[in-house]
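Asker: What follows is a predicted structure for the sequence shown.
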Amino acid sequence: MKNVFIAAAISGFVATGAVAQVSAFDGQNASADAVENLEEAIADERERDLGSFGNEGREIGSYGSIAARGTFVSNDGADSTDVGVGLRYGSYDGVNGFDVTTSLTYGETNGVKSKDTLLAGIDYRRDLTDAVFGFGKLEAAYDGMAVEDGAYERDYFVGGGLGYRIISSADTQWSVQAGPGYRVAERVNMEDVSEVAASVSSNMFRSLSDATYITNDTDVIYSDASTTLVNELALNVSMTQSLSLRTGLTTAFNSETDDDLSDAINTLGMSVIYNFN
């Protein structure tokens, strides 16, 4: 499963107006007092190298990227500050691949903390055949501004399973994966969550030119507490070998708070990513 917490980071980094932190685990009910009127924010490194889902297309060796941004808004005596940092590092030896991702978002309004989130994940994948791969993952989320009843203060997920490459060509790739997992979460003024869960993911890549490609990543998590979905459709443009731009639409749905997909949170944002090897 592609790291669904990255989608949460994007919703935190690329927010306009009052947008909550969202992921397939925390149910879009984190802090709602985000910095208003951000015209452009740099997201967590969401740029995906060709076929990093399930190792296909990945180059042997280490790689990584970092994104950082900061904004300060002063309006009629009201001041707000918002900062965010995202880091990814991983490697691939031809059979085994892993990724470590970390994202931190912090904000203040008139000297009072308004945003405080930490997202982290570790993904491991092993190629079993040309088309089949196994995966394991550990993810964690912390929201220091969770105050509403039912809001997730801490959320942890560990899982694994198998994946299959449906299409794997030079310009088009589509992989799916699924498997069981276990989820533990702490909620405000409600019983903690500790239960078996299941995950299903789909990742699609389509090259438009040497420097431009489209991705669509979907993650679904099911447990007794809720069914959650995060989908991101994005256009990626490489400016240089190290610098790239990404414009994406992220949709986050939680059955605990949304009646149907029309109630989902939709976030449109732009990210600037620096890639290093």
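Answerer: Thanks, I have it.
Asker: drop to CA atoms for contacts and neighbour counts, all remaining ones
Answerer: Noted.
Asker: What helix or strand is Glu139 located in?
Answerer: strand 132-143 (DSSP states H and E).
Asker: Give me the contact list for that strand.
Answerer: Contact partners of strand 132-143, identified using C-alpha atoms under 8 Å, 6 or more residues apart in numbering, comprise 1, 3, 5, 26, 30-31, 54, 116-128, 152-165.
Asker: In helices only, show me those residues.
Answerer: Phe5 (DSSP state H).
Asker: buried subset of the contacts of strand 132-143?
Answerer: 1, 3, 5, 26, 30-31, 54, 116-127, 152-165 (16 or more other C-alpha atoms under 10 Å).
Asker: Do you have the strands of the stretch 101-250 of the chain handy? List them.
Answerer: Counting by DSSP state E, counting those that start in this stretch, the stretch 101-250 of the chain has these strands, from start to end: 112-127, 132-143, 152-168, 172-187, 193-207, 212-222, 227-238, 243-254.
Asker: want to try a markdown table for those strands, with distance to Thr101 as columns?
Answerer: Formatted as a markdown table, those follow (distance: least, C-alpha to C-alpha, whole Å):
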| stretch | distance to Thr101 |
| --- | --- |
| strand 112-127 | 5 |
| strand 132-143 | 9 |
| strand 152-168 | 14 |
| strand 172-187 | 19 |
| strand 193-207 | 18 |
| strand 212-222 | 17 |
| strand 227-238 | 17 |
| strand 243-254 | 18 |
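Asker: Compare the ones you listed and give me the one nearest Asp79.
Answerer: strand 112-127 (10.0 Å; C-alpha to C-alpha).
Asker: ok, and here's another one to check against it:
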Amino acid sequence: MSKFNSLSLGAVLAGVGVLACQPAFSEEPDGWAGEAAFSAGYTTGNTETTDLGLGVDVARTQGPWTIGLVADGEYGEQDGVESRNRYFLSGDVDRLLNEKLFAFGRTSYEVDQFTGFDSRTFVGGGLGYHIFDGDKTKWSVQGGPGVKIDEVKRTITTDAQGAVLIIPAETVTSFGAVARSEYAYTFNESVSVSNETDVLYGEASTQIENAASLTAAISKSISARMSFKVRYDTNPADGFEDTDTALKIALVYGFGG
């Protein structure tokens, strides 16, 4: 049975996602808005464990500009041994160019102790487009180039003859690219669904992630959320799986907006 003795969470400063779509020179009040979530989940793939998580997703709009910050982390133990320790930090800045088109800059940093990478960093930018921005349906896409830095762990493996091979740690800095799709549909004031797809390309590896969630309001500020995430790595290190899945249940506090 899993035990939890601590919970790890990272914090971030840097960069945006698409959070709001309003006319480029709106006179509406500006300010911070977002959510904080506490979750419990079950992860399979490189680790098979239950874990606890904490995440924060906030943004501030100032005229045509939006600044967004995301920080989340998960920690778990299996029979007293650490089996999950991951945190992710990202920041975005975007600017509306017209009612649909926007430019963005993005930076992200991830550490996952149970993959073949010590860390993954991306810095880049590009263009995005709001396909739908209605009361019920919202869908935006974005993408662009950048630089990806993969800190590959030292690994020990064997060759076909059974001889031990030591592959040293290395830092791979390469051309990178990011693409993201954010879709949300609101059934009524209490229930909504969303689907987010992310692609982060780099020479050492490319991560493809899809997260689908169902959110139901409990009160004005508190909601319950169930989500399912699938993550695929095109080139995992020797001895690691290429696919991870995570099923989570979360209590979400929303503010602002």
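Answerer: That came through, no problem. The structure displayed is predicted, hence computed values, not measured ones.
Asker: Could you give the separation of the strand holding Glu139 of the first structure from the chain centroid?
Answerer: 11 Å (C-alpha atoms, centre = their mean, to the nearest Å).
Asker: Now for the residue nearest in space to the middle of the second structure: which residues touch it?
Answerer: In the second structure, the C-alpha closest to the average C-alpha coordinate belongs to Phe88, at a distance of 6.8 Å (C-alpha atoms, centre = their mean). Residues in contact with Phe88 of the second structure (C-alpha under 8 Å, 6+ apart) are 10, 70-73, 108-111.
Asker: Can you tell me what it aligns to in the first structure?
Answerer: In the first structure, the residue matched to Phe88 of the second structure (TM-score structural alignment) is Leu119.
Asker: what's the neighbour count on the closest residue to the residue nearest to the centre of the second structure other than its chain neighbours?
Answerer: Once flanking residues are discounted, Phe88 of the second structure sits nearest to Glu110: 4.4 Å by C-alpha to C-alpha, 6 or more residues apart in numbering. Burial of Glu110 of the second structure is recorded as 21 neighbouring residues (other C-alpha atoms under 10 Å).
Asker: Distance of Glu110 of the second structure relative to Asp79 of the second structure?
Answerer: Note on Glu110 of the second structure: its distance to Asp79 of the second structure, by C-alpha to C-alpha, to the nearest Å, is 26 Å.
Asker: same check, this time on Ala37 of the second structure
Answerer: Distance of Ala37 of the second structure to Asp79 of the second structure, computed by C-alpha to C-alpha: 26 Å.
Asker: Of the two, which one has the most company?
Answerer: Neighbour count, other C-alpha under 10 Å: between Ala37 of the second structure and Asp79, Ala37 has more, with 20 against 11.
Asker: residues contacting the closest residue in space to that one that isn't next to it in sequence?
Answerer: Excluding the flanking residues, the one nearest Ala37 of the second structure by C-alpha to C-alpha, 6+ apart is Val252, at 4.3 Å. Taking C-alpha under 8 Å, 6+ apart, we find Val252 of the second structure in contact with 35-38, 222-225.
Asker: Also Arg125 of the first structure?
Answerer: Contacts of Arg125 of the first structure by C-alpha under 8 Å, 6+ apart are 54-55, 96-98, 133-136.
Asker: Out of the residues you listed, who's the most crowded?
Answerer: Gly54 (30 neighbours).
Asker: if I look at it, how far off is Asn96 of the first structure?
Answerer: From Gly54 of the first structure to Asn96 of the first structure the distance is 10 Å (C-alpha to C-alpha).
Asker: tell me, what's touching these two both at once?
Answerer: In contact with both Gly54 of the first structure and Asn96: 125-127, using C-alpha under 8 Å, 6+ apart.
Asker: Tabulate those residues (TSV), appending distance to Glu59 of the first structure.
Answerer: Formatted as TSV, those follow (distance: C-alpha to C-alpha, whole Å):
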residue	distance to Glu59 of the first structure
Arg125	14
Arg126	14
Asp127	14
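Asker: Which of the residues you listed sits closest to Glu186 of the first structure?
Answerer: Arg125 (28.4 Å).
Asker: Against Leu208 of the first structure, how distant is that closest one?
Answerer: From Arg125 of the first structure to Leu208 of the first structure the distance is 27 Å (C-alpha to C-alpha).
Asker: Distance check, the match of Phe88 of the second structure against Ser168 of the first structure.
Answerer: Leu119 of the first structure sits 30 Å away from Ser168 of the first structure, going by C-alpha to C-alpha.
Asker: Nothing else from me, thank you.
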